[in-house]
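# sequence and predicted structure are below.
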Amino acid sequence: MFRIRKEFHFSASHRLAHLPPDHQCARLHGHNYVVVVELAAETLNRDGFVRDYHDLAPLKAYIDGTFDHRHLDEVLGVPSTAENMARHFYDWCRARWPETSAVAVSETPKTWAEYRP
């Protein structure tokens, strides 16, 4: 199996209001997010790619226009956890690129959540 990954960045605020008031994530705060999309294929296309990285430009535009410097609680419609964001970005990517195999989201350099069906 061939796998490629591409990384995207954005900054946003959120608040996990369903958590107890003394939980740090219940307070308004922000992160510098990293989103990594992975695509996989058993064979390469005629150009020798799983998919041309340039084809992923719509994801950058979507992230920049919808998520960057936004309040995620107003964007997602579900609790703005890294897990829910990974699933959201996976579904968005899979609808456009059937080779999408996973999406990972990082809120900090030491924390990652991944959605992989």
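Perfect, I can see it now.

# please count neighbours and contacts with C-alpha atoms only from this point.
Noted.

# wasn't residue 5 part of a strand?
Yes. Under DSSP: H, G, I helix; E, B strand; the rest coil, residue 5 falls within a strand.

# quick one: furthest residue from the center of this protein?
Largest separation from the mean C-alpha position in the chain: residue 46, at 28.2 Å (C-alpha atoms, centre = their mean).

# so that residue is in which element?
For residue 46, there is no helix or strand it lies in under DSSP states H and E.

# and it, how far is that from residue 100?
Distance, residue 46 to residue 100, by C-alpha to C-alpha, to the nearest Å: 18 Å.

# residue 1 now?
13 Å.

# tell me, what residue is most central in the protein?
With distances taken as C-alpha atoms, centre = their mean, the residue of the chain nearest its centroid is residue 35 (4.0 Å).

# second structure for comparison follows:
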Amino acid sequence: MFRISKEFHFSASHRLDHLAADHQCARLHGHNYIVVVELAAPDLNADGFVRDYHELAPLKAYLDGQFDHRHLNDVLDMPSTAENLARHLFDWCRARWPETSAVRVSETPKTWAEYRP
């Protein structure tokens, strides 16, 4: 299996309103998010790629237009956890690129959430 990945960045605020009021994530805060999309295929296309990285530009446009410098609670219709964001972005990518095999989301340099079916 061949695998490729590409990293994207955006900044946003959020609150996890469903947590106890004294939980730090229940307070308004922000992150510099890192998103990594992974694509996999058993064979390469005629150009020798899983998919040309340039074809992933719509993900950057989506992140910039819908998420960058936004309040995630206003964007997502679910709790704005890294796990839910990874699933949302996986579904968005998979609808465009069937080779999408995973999406990872980082909120901090030491934390990652991944959705991989």
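In hand now; what should we look at? Just so you know, these numbers come straight off a predicted model, no measurement behind them.

# quick one, what contacts the residue nearest to the centre of the first structure?
Going by C-alpha atoms under 8 Å, 6 or more residues apart in numbering, residue 35 of the first structure touches 7-9, 86, 103-106.

# kindly recompute the last result at 7 Å.
By C-alpha atoms under 7 Å, 6 or more residues apart in numbering, the residues touching residue 35 of the first structure are 7-9, 104-106.

# how about JSON lines for those, with neighbour count added?
Converted to JSON lines, the contacts of residue 35 of the first structure look like this (neighbours: other C-alpha atoms under 10 Å):
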{"residue": "7", "neighbour count": "13"}
{"residue": "8", "neighbour count": "14"}
{"residue": "9", "neighbour count": "16"}
{"residue": "104", "neighbour count": "22"}
{"residue": "105", "neighbour count": "26"}
{"residue": "106", "neighbour count": "21"}
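
# can you report how many residues lie near residue 41 of the first structure?
Summarising burial for residue 41 of the first structure: neighbours were counted as other C-alpha atoms under 10 Å, giving 17.

# if we can go back for a sec, out of the contacts of residue 35 of the first structure, who's nearest residue 20 of the first structure?
Using C-alpha to C-alpha, residue 106 is the member of the contacts of residue 35 of the first structure that lies nearest residue 20 of the first structure, at 22.7 Å.

# so which strand or helix has the closest one?
In the assignment (DSSP H and E), residue 106 of the first structure maps to strand 100-108.

# mean shift of that strand relative to the second structure?
Superposing on the second structure and averaging over aligned pairs (mean C-alpha distance after the TM-score superposition for the first structure), strand 100-108 of the first structure comes out at 0.2 Å.

# following that strand, which helix or strand shows up next?
strand 111-115.

# count the residues that sit near residue 111 of the first structure.
9.

# one step back: relative to strand 111-115, how tilted is the strand holding residue 106 of the first structure?
Calculated by axes from the mean of the first three to the mean of the last three C-alpha atoms, to 10 degrees, strand 100-108 of the first structure forms an angle of 160 degrees with strand 111-115.

# need the contact list for residue 93 of the second structure.
residue 100.

# and it, how far from residue 38 of the second structure?
Applying C-alpha to C-alpha to residue 93 of the second structure and residue 38 of the second structure gives a distance of 10 Å.

# give me the common contacts of those two.
Any residue near both residue 93 of the second structure and residue 38 by C-alpha under 7 Å, 6+ apart counts here, and that gives residue 100.

# residue 83 of the second structure belongs to a strand?
No. The assignment for residue 83 of the second structure (three-state DSSP) gives helix, which keeps it out of a strand.

# I figured it hits residue 113, correct?
Yes. Contact between residue 83 of the second structure and residue 113 holds when scored by C-alpha atoms under 7 Å: they sit 5.3 Å apart.
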